[in-house]
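Novice: Sharing a model that was predicted from the sequence below.
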Amino acid sequence: MDAEPMSDATQTPDEPRLIDHLIELRARLLRAVVGLFVVLLALLPFAHRLYAYFAAPLLAKLPAGGQLIAVEVASPFFAPLKLAFFVALMASMPWLLYQAWAFVAPGLYQREKRLAVPLLVSAVGLFYAGCAFAFYLVLPTVFGFLAKITPEGVAMMTDINAYLDFVLVIFVAFGFSFELPVAMVIAAALGWVTPTQLRESRGYAIVGVFIIAAVITPPDVVSQLMLAIPMCLLYEVGIVASGWVVRGRGQS
C-alpha cells in the first residue's frame, strides 16, 4: 500500500527537470535558427556579389576566353543562394556555439568551464583561419596549376555549381584540418594521450598528415604541401598546448 506513493514521490522530481531541459533545448535551438535566418536574410541581397568575390581566385587564373558557365537553367539562382547560406552559417557560428554553450554550461564544473571557453574560441578562430588560408593562398595556387596543365585547344570553362562545390569542400577540409591542436588538447584533457606520447608519435603523425593532405586536396604536390606543412606546425602547437593543459590539471 505504501510502495506506490513512495515510487511516485521518487519519480516526480525528475519529470519536471527533464521537461525543463527540453524546454531550454528548444529555446536555444530556436534562437540559433533565428540568428542564422537573420544573417541569411541580411546576405541575400548581396548573394551575387558574394559569388563574384568567391569566383575571383579562379577568374584571375583563367586564360583568355575562359569563364564560368551555368550548365543548369536554375544554377544562376541556386548557386549564389547556396553560397549565401554557407557564408551565413560561417558568420553566425559564434552565435550558434554560444547557444550550445549556454545549454551545457550549467552542468559543467568550474574547471571544465575554464577549459571549454578557450577551446571553443580557439576552434572557431582556427576554422576561420583554415578557410582564409585556403581562399587566399591555396585556391589561387591550385587554379594556377590547373590552368597551366589544361591541354592546348581546350577551353577552361567551369560550371558555377561545380566550382562552388569544389571551393566549399576545400574550405571545410582546411577548416577542420586546422582544428588539429584543439583535438589534441581535448584528447590530453580526457586522459587519452599524454604530451610525451604525442611527442614520441611525431613521426607517425607526420606520415598521417601527408596521407590526409593527399586525400583531401587536388592532385597536385603544391596544394598537398600547403595543407601538410601547416598541419605539421599545428601538431607542434597541439603538443605545447596539451602540455599546458596537463600541467594545469596537475597531471604528470
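Specialist: All right, it came through fine.
Novice: hey, let's count contacts and neighbours off CA atoms from now on
Specialist: Fine.
Novice: list the buried ones in stretch 124-131?
Specialist: Counting neighbours by 16 or more other Cα atoms under 10 Å, one finds that the buried residues in stretch 124-131 are 124, 126-131.
Novice: ah, wrong one, I meant stretch 113-120
Specialist: Buried residues in stretch 113-120, counting neighbours by 16+ other Cα under 10 Å, are found at 113, 116, 119-120.
Novice: can you check stretch 54-65 too?
Specialist: Using 16+ other Cα under 10 Å as the test for burial, stretch 54-65 gives 54-55, 57-59, 61-62.
Novice: end-to-end on it?
Specialist: With Cα to Cα, to the nearest Å applied, stretch 54-65 spans 19 Å between its terminal residues.
Novice: Please enumerate the strands of this protein.
Specialist: 67-69, 157-159 (DSSP state E).
Novice: buried ones in stretch 222-235?
Specialist: Quick answer for stretch 222-235 (16+ other Cα under 10 Å): 223-228, 230-232, 234-235.
Novice: circling back: export the buried residues of stretch 113-120 to a markdown table and append columns for distance to Ile206.
Specialist: What follows is the buried residues of stretch 113-120, written out as a markdown table (distance: Cα to Cα, whole Å):
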| residue | distance to Ile206 |
| --- | --- |
| Lys113 | 32 |
| Ala116 | 27 |
| Leu119 | 23 |
| Leu120 | 25 |
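Novice: From those, which land in helices?
Specialist: If you go by DSSP state H, the buried residues of stretch 113-120 have 113, 116, 119-120 in helices.
Novice: which of those residues lies closest to Phe78?
Specialist: Nearest to Phe78 out of those is Leu120 (Cα to Cα; 32.1 Å).
Novice: and that closest one, what does it touch?
Specialist: For Leu120, the contact set (Cα atoms under 8 Å, 6 or more residues apart in numbering) comprises Leu97.
Novice: let's go with 10 Å and repeat that
Specialist: Neighbour list for Leu120: 94, 97-98, 101, 126, 182 [criterion: Cα atoms under 10 Å, 6 or more residues apart in numbering].
Novice: ok, structure two:
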Amino acid sequence: MPLLEHLIELRKRLMISAVAFIAAFILCYFYAHEIYAFLERPLADILATHGTNRRMIYTAPTEAFFTFLQVAAFAAAFICFPVWAGQLWAFIAPGLYRQEKRAFAPFMVATPVLFLAGAATVYFLVLPMALRFFLSFESFGTGGGELPIQLEAKVGEYLSLVMKLIFAFGVAYQLPVLLTLLARVGIISSADLKAKRRYAIVGVFIVAAVLTPPDIASQLSLAVPMLILYEVSILSCRWVERGRREEEEAKPEDPVEETDFNAE
C-alpha cells in the first residue's frame, strides 16, 4: 500500500483502540470502589491482624477522586490490552509472510499471559510480604511517654505502590519474549545467553533491588522467577535457531544458469 493508505489504516487501528479504552474506562469507573477494594485486600487482611479500627486516609480534597480515576484507567488498560494487541497484529500482519506470521503468533499469546503471571505474583506473593515488612516498624508505645507509631496509609500512595509493582513485574516477565525475538532476528543466540549467564545473574539482582521494596523476600520473589525465565529464554532461543536452520535448509537452491559454450 502507498504511505497514505498505511496512515489511514494506522488511524483506524488507533481509533478502535481509543474507543475500546474509553468504553472500558467508563465501565470501570462505575466499579472503581470494588476494584480498589480488590487491590487493597492484601493490606486489609494484614491490618486486621494488627488491631481494629484501622483505616486509609486522604489528605487533599481531590485525592480520593483522582485515585478512583487512576483505578479506572489502570483497570481499563488491563482489560484493553488484548484489544490493543489484536489491533497491532491486524496492522502489521498483512505485511508479513506466512512463516513470519507463524513465528510471531506465539509471542502475541505469550505476552499477556506472562504479564498476568507477573501481576499475580505481585498480588498474591510480593505485596503481602512487603506490607508485613513495612508494618513491622509500627510501635504502639509504652507507658513511659513514648508515642505510638502507626500506619495510616494514603489511598493515592498505596495505589501508586501497587501499580508500580504490577507494571514492573509484568514488564520483567516479558524477558523470554524479548530475548526470543532478538534470537529470531539473529541479534543474539543461545550460546551468547549461556556465555553471559553470570552477568545476567548480577543484572537481575540489581533490577530486583531497584524495582521491589527493600526487604530481601520481595527482591528474591522477582529475582528468582527472572532467573528461571532467563533459562527458559535459552531453551526458547535454541528452539528458534533450530527452526531457522530447518527453514534455510528447506529453501530450494537457486538454479544455476547453464552456458552453451558451443553456441556461435
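Specialist: Thanks, I have it. Model, not experiment: these values are computed from the prediction.
Novice: overall similarity of the pair, as a TM-score.
Specialist: In this superposition the chains share a TM-score of 0.90, using TM-score structural alignment, normalised by the length of structure 1; 237 aligned residues with a Cα RMSD of 1.5 Å.
Novice: follow-up on the earlier one: right, so of the strands of structure 1, which gets closest to Asp14 of structure 1?
Specialist: The minimum distance between Asp14 of structure 1 and the strands of structure 1 falls on strand 157-159, with 55.8 Å, by Cα to Cα.
Novice: With structure 2 overlaid, how far apart is the closest one on average?
Specialist: Compared with structure 2 after fitting, strand 157-159 of structure 1 deviates on average by 0.8 Å (mean Cα distance after the TM-score superposition for structure 1).
Novice: so where is that strand in structure 2?
Specialist: Aligned by TM-score structural alignment, strand 157-159 of structure 1 falls on residues 152-154 of structure 2.
Novice: ok, of the buried residues of stretch 54-65 of structure 1, which one's closest to Gly248 of structure 1?
Specialist: Relative to Gly248 of structure 1, the closest of the buried residues of stretch 54-65 of structure 1 is Phe54; by Cα to Cα it sits at 42.7 Å.
Novice: mind checking how far the residue mapped onto Cys237 of structure 2 from structure 1 is from Leu234 of structure 1?
Specialist: In structure 1, the residue equivalent to Cys237 of structure 2 is Ser242, according to TM-score structural alignment. Here the distance between Ser242 of structure 1 and Leu234 of structure 1 works out to 12 Å (Cα to Cα).
Novice: Overlap in contacts, these two.
Specialist: Counting by Cα under 10 Å, 6+ apart, the residues touching both Ser242 of structure 1 and Leu234 are 181-182, 184.
Novice: Can I get the residues you listed in CSV including distance to Gly35 of structure 1?
Specialist: Below are the shared contacts of Ser242 and Leu234 of structure 1 laid out as CSV (distance: Cα to Cα, whole Å):
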residue, distance to Gly35 of structure 1
Pro181, 29
Val182, 26
Met184, 31
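Novice: picking that back up, ok, so of the buried residues of stretch 222-235 of structure 1, who is nearest Ser75 of structure 1?
Specialist: Distances from Ser75 of structure 1 to these, taken by Cα to Cα, are shortest for Ser223, at 28.2 Å.
Novice: any idea what the closest one aligns with in structure 2?
Specialist: Checking TM-score structural alignment: Ser223 of structure 1 goes with Ser218.
Novice: Pull the contacting residues for that match.
Specialist: Contact partners of Ser218 of structure 2, counting by Cα under 10 Å, 6+ apart, are 122, 125-130, 133, 208-209, 211-212.
Novice: Just the buried residues from those, in ChimeraX please.
Specialist: Buried subset of the contacts of Ser218 of structure 2, written as a ChimeraX selection, criterion 16+ other Cα under 10 Å:
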select :122,126,127,128,129,130,133,208,209,211,212
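Novice: And Pro112 of structure 2? What does it align with in structure 1?
Specialist: Following TM-score structural alignment, the counterpart assigned to Pro112 of structure 2 within structure 1 is Val124.
Novice: isn't Ala183 of structure 2 right up against Leu235?
Specialist: No - between Ala183 of structure 2 and Leu235 there is no contact under Cα atoms under 10 Å: 11.1 Å.
Novice: Tell me which of the two has more neighbours.
Specialist: Between Ala183 of structure 2 and Leu235, counted using other Cα atoms under 10 Å, Ala183 has the larger neighbour count: 24 against 15.
Novice: any idea what the more buried one aligns with in structure 1?
Specialist: Ala183 of structure 2 maps onto Ala188 in structure 1, by TM-score structural alignment.
Novice: do Thr59 of structure 2 as well
Specialist: Per TM-score structural alignment, Thr59 of structure 2 is aligned with Val71.
Novice: residues touching its match, list them.
Specialist: By Cα under 10 Å, 6+ apart, the contact set of Val71 of structure 1 is 158-162.
Novice: Show me the subset of those that structure 2 keeps too.
Specialist: Mapping the contacts of Val71 of structure 1 onto structure 2 (both residues aligned by TM-score structural alignment, their matches' Cα atoms under 10 Å) leaves 159-161 still in contact.
Novice: Including distance to Ile23 of structure 1 and neighbour count, could those go into a markdown table?
Specialist: Shown next, in a markdown table, are the kept ones among the contacts of Val71 of structure 1 (distance: Cα to Cα, whole Å; neighbours: other Cα atoms under 10 Å):
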| residue | distance to Ile23 of structure 1 | neighbour count |
| --- | --- | --- |
| Asp159 | 45 | 14 |
| Ile160 | 42 | 22 |
| Asn161 | 40 | 21 |
